[in-house]
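> give me coordinates for this.
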Amino acid sequence: MFGRIGTSELLIILGIALIVFGPKQLPKLGRTFGATIKSFKDGVEDDTSESEMEKS
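As a prediction, the model looks like this:
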């Protein structure tokens, strides 16, 4: 039922975000979101490497 997000859905979401946050806030919001995703990925990788070390 719920598949991937298509181009039209992504454009609608971007349009709504532009209306809600305004054009000046979107770059800051994007940087913050990117940094959050990066730190989450780093945390998951660190956790995986620690669990592999414990198994050895």
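
> alpha carbons only for contacts and neighbour counts from here, please
Noted.

> tally of neighbours for residue 26?
15 (other Cα atoms under 10 Å).

> right, I mislabeled it, should have said residue 14
By the criterion of other Cα under 10 Å, residue 14 has 13 neighbours.

> what does residue 46 give?
For residue 46, the count of nearby residues is 12 (other Cα under 10 Å).

> what's the answer for residue 43, then?
Other residues close to residue 43 by other Cα under 10 Å number 12.

> just residue 53 next, same as before
Residue 53 has 9 neighbouring residues, counting by other Cα under 10 Å.

> where does the most centrally placed residue in the chain fall, helix, sheet strand or coil?
Most central in the chain under Cα atoms, centre = their mean is residue 37, positioned 4.7 Å from the mean C-alpha point. Of the three states, residue 37 takes helix under DSSP: H, G, I helix; E, B strand; the rest coil.

> here is the second sequence; please produce its structure so I can put it next to the first one:
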Amino acid sequence: MTAVLQVLVQLVMFMHLDFKTEDGWNMLSFVFTVLILGLVVGGSLWIMQHLHLNMMIG
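You can find the predicted model right below:
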């Protein structure tokens, strides 16, 4: 959870991502970041769940 928050803070503070400009690049960058974060977090949780089910003893 804190890693996701850290990525979003870095996007705003260091990469100066804002939605005030008329270009669609900032919004596209934000959507891409959220998509990648969702894939990484969701994939990690999915892998851990399946490892837990496959490694259960008994």
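
> hmm, back to that, the residue nearest to the centre of structure 1 pairs with which position in structure 2?
By TM-score structural alignment, residue 37 of structure 1 lines up with residue 37 in structure 2.

> just to check, that match is in contact with residue 4?
Yes. Contact status for residue 37 of structure 2 versus residue 4: in contact at 7.1 Å, counting by Cα atoms under 8 Å.

> returning to what we had before: how close does the match of residue 37 of structure 1 sit to residue 46 of structure 2?
According to Cα to Cα, to the nearest Å, residue 37 of structure 2 and residue 46 of structure 2 sit 14 Å apart.

> again with residue 7 of structure 2
Counting by Cα to Cα, the gap from residue 7 of structure 2 to residue 46 of structure 2 is 21 Å.

> next: residue 36 of structure 2.
Residue 36 of structure 2 sits 15 Å away from residue 46 of structure 2, going by Cα to Cα.

> and residue 23 of structure 2, by the same measure?
Counting by Cα to Cα, the gap from residue 23 of structure 2 to residue 46 of structure 2 is 36 Å.

> again with residue 15 of structure 2
Residue 15 of structure 2 is 30 Å from residue 46 of structure 2, where distance means Cα to Cα.

> got it, and residue 14 of structure 2?
31 Å.

> and residue 30 of structure 2, how many neighbours?
Close neighbours of residue 30 of structure 2, defined as other Cα under 10 Å, add up to 17.

> and what of residue 11 of structure 2?
The burial count for residue 11 of structure 2: 16, using other Cα under 10 Å.
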